[in-house]
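Q: Sequence first, predicted coordinates after that:
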Amino acid sequence: MSTPTSTPGLVPGDGSTALRKAALRLIPFVAVMFFINYLDRTAISFAGPNGMNDDLALTAAQYGFAAGIFFVGYIVLEIPSNLALHRFGARKWLARIMVSWGIVAVLFTWVQSDTQLYWLRFLLGVTEAGFFPGAILFLTMWFPREYRRRALAGFYLAQPLTTVIGAPLAGFLMQSGHGVFGLEGWRFMFLCVGIPAIVLGVACWFYLTDRPEDARWLTADERAWMRRELDAEAGENQQRGHVSARRILREGRVWALAVAYFGLIYGLYSLAFFLPTIIGGFQERFGTTFSVFEKGLVTAVPYVPAALALFLWSRHIYRNGFKSWHIALPTLLAGLSVPVALYMNSPYLTILVIAVTACGIFMALPNFWSLPAQFLTGAAAAAGIAFINTFGNIGGFSAPYVTGWLTDLTGDEKLGLWLTGGLLVLSAGILLVLSRRSRATDASERVATQTSAA
């Protein structure tokens, strides 16, 4: 799964101007959409240890099930939703998704029981289905391969920043909003983080442009340049062994990437859903006491270096060329560091090790999505990206539920996080195997080409 290691050079005037215009107009907006998306799906992790679990009388397993059932609805509709986006266009479909999930997110304000919580989390997954792979697909429709990794890095930067900004924000809303409208703090937080999705969804309808050829904010020459670059890339993919949409489930590379992504997502959501709980347990383990707002600040700490690592790693790859070890190495680092955090003897060392885990995960994730685009285009790209994301997000369901169940079973979180580390190491191994096989295939093709030329 390697790509050429050449560093992208200068592009013609029309190309550099078009890329700059597209990047400034589209990436920040789509990144803000992702920020709201990730905040809404992980808001339960802030609410749980700060009043919700007590008010609804949830055990660790019940909380984990509520966090994870989101992904059941999400998984069921992921591929159909992405194919619908390919058919109807990103502008309309992403707008529909955002408004729908925003309405459901607001309804969490009035949840009264564990059953209602389960149903709302399931419906949130149903309404969010297709957003993430749809956003990825949208960016692949705009940015040629050599510039796509930078676009994806800018988009993915919203994910760690969601916790850097969102965790203290959630803590502030829960602490200062307690009693507003007669609501508990965690309910007020749900209300405040749900409304922006509706507003941004309406804005999406009017702001996004589906394809370069439809962009009135580009000149005719700029539109033509981008279309030529994207069409040329699609033609190269056809020659390199294009996979059709019908063959997706019979393609070994798709399944391998899906399993590798499963491990990454399992690690991501183990961190996202249980880090606030781990920090809440610092009082028992180390005798420290934090206010709700302070817990939000501490939760944000590991994601600050993670955001910086994501940016610098993606910049390094852009300048020096991409290879699969750029994903496998940080994934391995994340897997090896996860269990270590459980054996630190101070809250500071625990957060430091968790920061290493977060850095590894976020260094790998944005660059992962350059792999499917090497052999998938068009409807196959829509179906393939959605399938990989769907399979991976089974890890999103499994991580909180299995971790919570194991915590209830054993009395601590150690076994669950050892499992998390093992799955991340497995993902790193799969990516290294894919890289080796890809190099062997490329070498065989070069020999065959030289032989035929002779």
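A: Looks like it came in fine.
Q: okay, CA-based contacts and neighbour counts for the rest of this
A: Noted.
Q: At which residues are the helices of the stretch 151-300 of the chain located?
A: 158-176, 185-207, 220-239, 252-280, 282-286, 292-300 (DSSP state H, counting those that start in this stretch).
Q: who are the neighbours of the fourth one, in terms of helices and strands?
A: Here helix 252-280 touches helix 13-47, helix 292-300, helix 347-368, helix 378-392, helix 394-410, helix 414-453, going by 3 or more CA pairs under 8 Å, 6 or more residues apart in numbering; DSSP states H and E.
Q: List the buried residues for it?
A: The neighbour-count check on helix 252-280 (16 or more other CA atoms under 10 Å) flags 253-280 as buried.
Q: and M52, what does it touch?
A: W186 (CA atoms under 8 Å, 6 or more residues apart in numbering).
Q: correct me, but G201 touches W101?
A: No - between G201 and W101 there is no contact under CA atoms under 8 Å: 9.5 Å.
Q: picking up where we left off before, among the helices of the stretch 151-300 of the chain, which is nearest I79?
A: helix 252-280 (13.4 Å; CA to CA).
Q: between that closest one and helix 347-368, how many degrees?
A: 160 degrees (axes from the mean of the first three to the mean of the last three CA atoms, to 10 degrees).
Q: tilt between helix 252-280 and helix 414-453?
A: Using the same axes, to 10 degrees, helix 252-280 lies at 150 degrees relative to helix 414-453.
Q: Included below, for side-by-side comparison, is a second structure:
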Amino acid sequence: MEMDIEKRTLRKVSWRIVPFIMLLYFIAYIDRVNIGFAALTMKADLGFTASMLGFGAGIFFWGYFLFEVPSNIVLHKVGARIWIARVMVTWAIISAAMAFVTGPKSFYVIRFLLGAAEAGFFPGIILYLGYWFPARYRAGVVAFLMAAAPLSTALGSPLSAALLEMNGVMGLHGWQWLFILEAIPALILGVVVFFYMTDRPEKAKWLKDDERTWLVGVMNAEAASRATTAKHGIVSGLANPRVIALSLIYFGTSAGLYTLGIWAPQIIKQLGVSSMTVGLLNAIPPIVSVIAMVIWSRHSDRTGERTWHVVLACVAAAVGLIVAAVASSVVGLIAALTLVNIGISCAKPPLWTMPTMFLSGAAAATGIATINSIGNLGGFAGPAVIGWLKESTGSYSGGLYFVAGLLVMSAVLTLLLARSQKASVSTSNAAAH
């Protein structure tokens, strides 16, 4: 009977929540990285250098960094429904404003404001999932959420390439149409969030009474079991050494993710193919990575193992970047980028199950936001260094090696974190005896 209600409730919760949040993240990721495609023509139209493009694309994450923690604290207090609706409407308006950039300064300002507007969205969703899904199901659910990023690249790449063909329509450049039209779904969905999302299981009128009672009971029991060991306060979420370690691990994976999102179209384009072909080729690696990620994260949930699932994935992505740096054929480059996509996509779901193992309440809100905000600065470092080195050396290789090094750092830190956690558990067990 218990198993029956568990299956019934979680199936209903999954169908209600998971496809919807995947759609939200799908749109968020397109608006975050469509600069990579816009740049195929925008760069020449506005006279941007590679370092200007890399810096402007990456400065988004400084806005994100500064406003992430305050945004997640507000979400924890006012509820996901109101706050995520606010976030989406704001970023839609600013994303559309990218169409009116006239030079480097306006480019930098609007990208920074876009980061500030979107701050709190992703960690807010991670926190939200922690309200609805017991810990043993979380990596699988996060995998579906994370699948939206590669899927948005797979579907968004050909779409973005097609929108570039609207060059001259109503006197606008193709890249201007790209920014305007791709901002509209976020605006519409921001309104939908306000009416569709339910803040907590206690308020879920779409669950039967026994389902709601079961879910609230399970989630409260989990919170109570963490009460003796988990940190709860805002300062605990900010100052916890494990939070800082996870932030640095996430830094490497973010550098890899946004290197792909922002520079992969440019790297493919240099092999002499058309923009439309770039769109089609850039869609191949993420399709493969989605399948790999779902299998990998389910294996992580089934075995309960997190550390090696993160480590091996980071190492695979680093190897892929090194191969991409020396690839001279389209087939070799796409194969290397596929390996990078698989590695980065597979690392993230098991990584995101770690914070809620030792944080709860306000500490979970601030801890998750801290990991995401510091970690996402990798989204600044990777693309910016690649742009700078491309301009200095004329090649993407040095930048790709740099990002591969950051991913190796993530793998090493994950192992060190696991070792320190084992040591602290052994110490506390010894003290108890």
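A: Received, thanks. These numbers come from a predicted model, not from an experiment.
Q: Need the TM-score from the superposition.
A: Remark: TM-score between the superposed chains equals 0.97 [TM-score structural alignment, normalised by the length of the second structure]; 433 aligned residues with a CA RMSD of 1.5 Å.
Q: Columns distance to L83 of the first structure and mean neighbour count on top of the helices and strands packed on helix 252-280 of the first structure, output as CSV?
A: Converted to CSV, those look like this (distance: least, CA to CA, whole Å; neighbours: other CA atoms under 10 Å):
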stretch, distance to L83 of the first structure, mean neighbour count
helix 13-47, 19, 20
helix 292-300, 35, 22
helix 347-368, 21, 23
helix 378-392, 6, 24
helix 394-410, 20, 23
helix 414-453, 27, 17
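Q: could those be laid out in a markdown table, adding distance to V338 of the first structure?
A: Converted to a markdown table, those look like this (distance: least, CA to CA, whole Å):
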| stretch | distance to V338 of the first structure |
| --- | --- |
| helix 13-47 | 19 |
| helix 292-300 | 16 |
| helix 347-368 | 6 |
| helix 378-392 | 19 |
| helix 394-410 | 13 |
| helix 414-453 | 5 |
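Q: between the ones you listed, which gets nearest to F108 of the first structure?
A: Proximity to F108 of the first structure (CA to CA) singles out helix 13-47 among these, at 9.4 Å.
Q: What range does the closest one cover in the second structure?
A: The alignment of helix 13-47 of the first structure onto the second structure (TM-score structural alignment) covers residues 4-38.
Q: Where does stretch 140-150 of the first structure end up in the second structure?
A: Using TM-score structural alignment, stretch 140-150 of the first structure pairs with 130-140 in the second structure.
Q: And the helices of the stretch 151-300 of the first structure: which comes nearest S314 of the first structure?
A: Of those, the one closest to S314 of the first structure (CA to CA) turns out to be helix 158-176, at 14.0 Å.
Q: List the buried residues of the closest one.
A: For helix 158-176 of the first structure, by 16+ other CA under 10 Å, it's 158-175.
Q: And stretch 404-420 of the first structure, how far out from the chain middle?
A: Averaging C-alpha positions (CA atoms, centre = their mean, to the nearest Å) puts stretch 404-420 of the first structure 24 Å from its chain's average.
Q: And for stretch 349-365 of the first structure?
A: For stretch 349-365 of the first structure, the distance to the chain centre is 15 Å (CA atoms, centre = their mean).
Q: next one: stretch 211-231 of the second structure
A: 27 Å.
Q: With the second structure overlaid, how far apart is stretch 26-46 of the first structure on average?
A: After superposition onto the second structure, stretch 26-46 of the first structure sits on average 0.5 Å from its aligned residues (mean CA distance after the TM-score superposition for the first structure).
Q: Then stretch 417-437 of the first structure?
A: Counting by mean CA distance after the TM-score superposition for the first structure, stretch 417-437 of the first structure comes out at 0.8 Å.
Q: so that stretch aligns onto which residues of the second structure?
A: Counting by TM-score structural alignment, stretch 417-437 of the first structure corresponds to 400-420 in the second structure.
Q: Which residues outside that stretch are in contact with it?
A: Residues from elsewhere that reach stretch 400-420 of the second structure (CA under 8 Å, 6+ apart): 242, 245-246, 248-253, 255-256, 259, 307-308, 310-312, 314-315, 317-319, 321-322, 324-325, 382, 386.
Q: let's see it at 7 Å
A: 245, 248-249, 252-253, 255-256, 307, 311, 314-315, 318, 321-322, 325, 382, 386 (CA atoms under 7 Å, 6 or more residues apart in numbering).
Q: in stretch 127-136 of the second structure, what counts as buried?
A: Neighbour-count burial for stretch 127-136 of the second structure, counted by 16+ other CA under 10 Å, picks out L127, Y128, L129, G130, Y131, W132, F133, P134, A135.
Q: my read: the fifth one touches T198, true?
A: Going back to what we said before, that points to Y131 of the second structure. No - at 10.7 Å, Y131 of the second structure does not count as touching T198 under the criterion of CA atoms under 7 Å.
Q: What lines up with P339 of the first structure in the second structure?
A: Aligned counterpart of P339 of the first structure in the second structure: I322 (TM-score structural alignment).
Q: Look up how far V323 of the second structure lies from the nearest residue to that match once chain neighbours are set aside.
A: Distance criterion CA to CA, 6 or more residues apart in numbering; nearest residue to I322 of the second structure, sequence neighbours excluded, is Y401 at 5.9 Å. Y401 of the second structure sits 9 Å away from V323 of the second structure, going by CA to CA, to the nearest Å.
Q: again, but for M293 of the second structure
A: From M293 of the second structure to V323 of the second structure the distance is 21 Å (CA to CA).
Q: May I have the distance across stretch 264-276 of the second structure, first residue to last?
A: 14 Å.
Q: any idea where the helices of the stretch 1-150 of the first structure begin and end?
A: Under DSSP H, counting those that start in this stretch, the stretch 1-150 of the first structure gives helices at 13-47, 52-55, 60-88, 90-107, 114-128, 131-140, 145-156.
Q: Can I get these in TSV including distance to I354 of the first structure?
A: Output for the helices of the stretch 1-150 of the first structure, formatted as TSV (distance: least, CA to CA, whole Å):
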stretch	distance to I354 of the first structure
helix 13-47	16
helix 52-55	24
helix 60-88	20
helix 90-107	29
helix 114-128	27
helix 131-140	25
helix 145-156	19
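Q: For I394 of the first structure, which of the ones you listed is the nearest?
A: Comparing the helices of the stretch 1-150 of the first structure by CA to CA, helix 60-88 comes nearest, at 6.6 Å.
Q: Where in the second structure does that closest one fall?
A: Mapped onto the second structure using TM-score structural alignment, helix 60-88 of the first structure spans residues 50-78.
Q: Apart from its neighbours in sequence, what residue is nearest L163 of the second structure?
A: L178 (5.5 Å).
Q: same deal with P285 of the second structure?
A: T338 (4.1 Å).
Q: Perfect, I'm done here.
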